[in-house]
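S.K.: predicted model, plus sequence, below.
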Amino acid sequence: MAVQLDARAPVAPPPRGGRPTRTTLFARLDTKYSPYLYIAPFFLLFAVFGAWPLAYTFWVSLHDWDLLGSNPTFIGAENYTRLLADSDFWHSVVNTLGIFVISTVPQLLAALWLANLLNRQLRFRTGWRMAVLVPNVTSTAAVAIVFGVLFGREFGMVNWMLDVVGIDAIQWKSNRFASWVAISTMVDWRWTGYNALIFLAAMQAIPRDLYESSAIDGAGRARQFWSITVPLLKPTIIFCVIISTIGGLQLFTEPRLFHSGTNAIRGGPLRESQTMTMYMFENAFAPYYNFGYGSAVAWMLFALIAIVAAINVLIIRRLGNGARPDVAGRKEGSR
């Protein structure tokens, strides 16, 4: 005998109040606090190896700290006052900014062009993508030594090629601007492929229907690149600009190994290519061992990186706001 249930009969509501079960309590705690536990290792490591050394370096910069001599003496902002009046320091600042501009701007433009090329249907595409990363995995010391030989005064291949076309030999290691160009070439060769792969990964995330719609509207590859690809890559471009700024303003190994001999840490006999990191090393360690003064240079470098990175981000955002892809318009026009 079938039993019919009345659908209009009231259903008893679930019980409210009372204490939550142990499973429910653990679930709430897991949802609320587990994300903090997952990201805690990064912040702990950053606090130990990042924030604490940074704060301690500032404390050291307020002292007359001789690594080989007497105990440190607190002198306040005297190191910074001396630093602002130091002509060698400002010379290193100009060198740092000069090498940074000459190396970073062509590097990012070349990486963007290379990524757009690798994003097309090419033969052996995977092999080409792997090949652009080879310079980045090569030892920095080996790269610096090889480029130092290539830009040699007497037997360098670059001067030999210039002589073939009738151009006089260039003093790559004793001329200030020429040394900037040589070091920038070395940096660009090593890091262009790395940035190109980052741009390539971002390009592959762009929906293909945007390009198909624009092609139907008559847009060519150049128009698609500047109207669709570049605006949608703005977050990635900002990331690469910040990373390149941090790395470009901290150059040490390339200019240090580009010059050999006793003047290597000075960037040449007349400090032609001495960067701020090299000047910091010269004062904090050999030959002066003035740890307090070197720490002041490090903090000035930190301030310079923050300022230049902020300016670059503002410029990229300003340029990106002026060129946004009209996605809706293209889709409507293609129907």
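M.R.: Structure's in. What do you need? Numbering: from 1, shown residues only.

S.K.: hey, let's count contacts and neighbours off CA atoms from now on
M.R.: Will do.

S.K.: now the helices: where do they sit in the stretch 51-200 of the chain?
M.R.: Applying DSSP state H, counting those that start in this stretch to the stretch 51-200 of the chain gives helices spanning 52-61, 78-84, 87-118, 125-131, 134-137, 140-150, 157-164, 176-203.

S.K.: by contact count, what packs against the last one?
M.R.: If you count contacts as 3 or more CA pairs under 8 Å, 6 or more residues apart in numbering; DSSP states H and E, helix 176-203 packs onto helix 87-118, helix 134-137, helix 140-150, helix 234-248, helix 253-258.

S.K.: ok, and here's another one to check against it:
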Amino acid sequence: MSALNAPPAAAPLRTGDGAVPRSRARGWRGILTHWPQYLAIAPFYVLFLVFGLFPIVFSIVLSFTDWDGMGDIHFAGLSQYVYLVQDSRFWNAVANTFIIWILSTVPMLFLALVIAFLLHQNIRFRGIYRVAFFLPNVTSMVAMAIVFGSVFSDTFGIVNSALTALHLDSVPWLSSSWGIKVTIAVMVIWRFTGYNAIIYLAGLQSIPTDLYDAAKTDGASTWQIFTRVTIPLLRPIILFTVITSTVGGLSLFTEPQVLLGDAGGNGEAGMTIVLYQYNQAFTQFDFGYGSAIAWALFVLASVFAIINWRLLSERSETPRRPRTRRTR
């Protein structure tokens, strides 16, 4: 655009001795006009700045320092992250977390999908079943961890009593490495299966029934309808549940902490990343190293969320009609 055809610049609005652009003055006038609305939403932003943004920024700063919460903060550079890479206890916590995540996530999502498929059928008392499956998610995890500790107790637990009644050997659920991991995984499955089933059920209810009718008309079996119609259309929902389960599994804390204590059980078999970060920050009072562990967890969760997204994301794929043999 040439200088001759350029639109005239907005004339500044003079206030006192200075010149304020007219657009800026119009913005301030709008704020002053609608100040009750801005005042109504201000508490959220104030709370977010104080309890959300400030702790995040401060934890980044702390990860480069050496501070016990009492004296002066000493800048340590990358020494906390260097020690993190060489810390065998941290990598043990990473291994424990991923093993528990695999043991819990795969069965949990499979059971949730099966339960959602069954609840989607025309059965009686569907509302009662939905409430029953969702109830563990809203139950206090602290109370249920105590209950699971009694159920899986090595000496007087219900599970070992049942095994003894069947003339089988009892299992040291809370004293062996794999027993601890399996117990925590069972707690996660019990708590979140119904939650994911309700999400899958909402996705199933959004699938048009015409597709099912067309598949049945072509002679498709129930398994073919489930694998070639339901699963492809539920791919975005499955992606969401896998990512949320990954983030939740990597940040596991309440179950091992209440069930096994801060030490993570025998041989630290139940020591997860968040539990180890809690011990370093609030038991050893090494807030710098605890912040470094927290940001390492953030990186791990982000990487695995991206991997899950790449593996399960929908690539413009539409469900194919199942092929069936036609008989005369």
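M.R.: Nice, I can see it. Just so you know, these numbers come straight off a predicted model, no measurement behind them.

S.K.: circling back to that earlier point, which stretch among the helices and strands packed on helix 176-203 of the first structure comes nearest Ile183 of the first structure?
M.R.: For Ile183 of the first structure, the closest of those is helix 253-258, at 6.4 Å, according to CA to CA.

S.K.: next helix or strand past that closest one?
M.R.: Note on helix 253-258 of the first structure: by DSSP states H and E, the next helix or strand toward the C-terminus is helix 276-284.

S.K.: onto which residues of the second structure does that next one map?
M.R.: Taken onto the second structure by TM-score structural alignment, helix 276-284 of the first structure occupies residues 273-281 there.

S.K.: picking up where we left off before, hey, which of the helices of the stretch 51-200 of the first structure is tucked in deepest?
M.R.: Of these, the one with the most neighbours on average (mean count of other CA atoms under 10 Å) is helix 176-203, at a mean of 21.

S.K.: what's stretch 49-61 of the second structure in contact with?
M.R.: Residues outside stretch 49-61 of the second structure that contact it (CA atoms under 8 Å, 6 or more residues apart in numbering): 291-292, 295.

S.K.: okay if I get the helices and strands packed on helix 176-203 of the first structure as CSV plus distance to Asn290 of the first structure?
M.R.: Putting those into CSV (distance: least, CA to CA, whole Å) gives the following:
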stretch, distance to Asn290 of the first structure
helix 87-118, 14
helix 134-137, 34
helix 140-150, 27
helix 234-248, 25
helix 253-258, 20
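
S.K.: so which of these is nearest Ala196 of the first structure?
M.R.: Of all those, helix 87-118 comes closest under CA to CA, at 4.2 Å.

S.K.: the closest one - contacts with which helices or strands?
M.R.: helix 125-131, helix 176-203, helix 234-248, helix 276-284.

S.K.: in the helix or strand just after the last one, what's buried?
M.R.: What it means is helix 276-284 of the first structure. Once the chain leaves helix 276-284 of the first structure, the next helix or strand it forms, by DSSP H and E, is helix 291-321. For helix 291-321 of the first structure, burial by neighbour count (16 or more other CA atoms under 10 Å) applies to 291-301, 304-305, 308-309, 313, 320.

S.K.: after helix 291-321 of the first structure comes which helix or strand?
M.R.: helix 327-333.

S.K.: and Leu117 of the first structure, which of the helices and strands packed on helix 87-118 of the first structure is closest to it?
M.R.: helix 176-203 (9.1 Å).
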